[in-house]
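Undergrad: Below are the sequence and a predicted model for it; my questions follow.
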Amino acid sequence: MTSLHQEHPTHAHAHGPDCGHAQVSHGDHLDYAHDGHLHREHAGHWDECEPAGHAAHENHDHAHGPACGHEAVRHGDHVDYVHDGHRHAEHDGHYDDH
């Protein structure tokens, strides 16, 4: 799965460990959940960090929800759950790996 390189041009807020936004580990970097989307630092600016394509998380028997114990992160029109270092989003009866 690849991520699109879409710069967030008017992002003056500097994310970091104490910025108040949820951190999500994403491969070799951290994303920050901010206003329903994810930001990552890149080459002196912030990118919208969104996956391209559709990747189902196979053999995922755990059902995410408000009491599942995983961090919920608002993402656009749905909620992702941070699980084992990646985000899961419910989709058509399975969970996608974001």
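TA: Looks like it arrived, so ask away.
Undergrad: switch to C-alpha atoms for all contacts and neighbour counts from now on
TA: Noted.
Undergrad: in this protein, which spans are helices?
TA: Counting by DSSP state H, the chain forms no helices at all.
Undergrad: can you give me the strands in it?
TA: Assigned by DSSP state E, the chain shows strands spanning 2-3, 6-7, 23-26, 29-34, 37-42, 45-48, 51-52, 71-75, 78-83, 86-91, 94-97.
Undergrad: how about TSV for these, with distance to H15 and mean neighbour count added?
TA: As requested, the strands of the chain are exported to TSV (distance: least, C-alpha to C-alpha, whole Å; neighbours: other C-alpha atoms under 10 Å):
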stretch	distance to H15	mean neighbour count
strand 2-3	19	10
strand 6-7	15	14
strand 23-26	9	18
strand 29-34	7	19
strand 37-42	8	19
strand 45-48	9	20
strand 51-52	20	12
strand 71-75	16	19
strand 78-83	18	20
strand 86-91	19	18
strand 94-97	24	19
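Undergrad: want to compare, so here's the second one:
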Amino acid sequence: MTTVHQEHAEHATHHHGPDCGHDAVPHGDHVDYVHDGHLHREHEGHWDECEPAGHAVHEGHEHVHHDECGHAQVRHGDHVDYLHDGHRHAEHGDHWDDH
């Protein structure tokens, strides 16, 4: 799965970090920050939108996420992602996608 490189140009005044008040989501070799329903990542002196390109089914994900499943929830656009084992999972039809 690849990530689209799309600079978030309007994000010049706020600097994310451990005390910024936004949820931090470890993502591979960097940290995404949840802000206004989307995810930002620092990249070479600016902030990028951090959204996956394509559709990646999380194979073998038998756990069903819900409000009381114990995994952190992150509002993401028009749905909720669940943080589980270092991944963001989103319900998609009859399966879970790996973000």
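TA: Nice, thanks for sending it over. Everything numeric here is computed off the predicted structure, so don't read it as measured data.
Undergrad: Now the TM-score, please.
TA: The TM-score (TM-score structural alignment, normalised by the length of structure 1) is 0.98; 98 aligned residues with a C-alpha RMSD of 0.6 Å.
Undergrad: circling back: which stretch among the strands of structure 1 comes nearest D61 of structure 1?
TA: Comparison of the strands of structure 1 against D61 of structure 1 by C-alpha to C-alpha identifies strand 94-97 as nearest, at 9.1 Å.
Undergrad: ok now the closest one, how far from the chain's centre?
TA: From the chain centre to the centre of strand 94-97 of structure 1 is a distance of 13 Å (C-alpha atoms, centre = their mean, to the nearest Å).
Undergrad: And that strand against structure 2, how far off on average?
TA: Comparison of strand 94-97 of structure 1 with structure 2 after fitting gives an average deviation of 0.3 Å (mean C-alpha distance after the TM-score superposition for structure 1).
Undergrad: which bit of structure 2 covers that strand?
TA: With TM-score structural alignment applied, strand 94-97 of structure 1 matches the range 95-98 in structure 2.
Undergrad: Assess the claim that H5 of structure 1 and E48 are in contact.
TA: Yes: counting by C-alpha atoms under 8 Å, H5 of structure 1 touches E48, with 7.1 Å between them.
Undergrad: Identify whichever of the strands of structure 1 lies nearest to H64 of structure 1.
TA: It's strand 78-83; of the strands of structure 1, that one is closest to H64 of structure 1 (C-alpha to C-alpha) at 6.9 Å.
Undergrad: and the gap between A53 of structure 2 and Q6 of structure 2?
TA: 11 Å (C-alpha to C-alpha, to the nearest Å).
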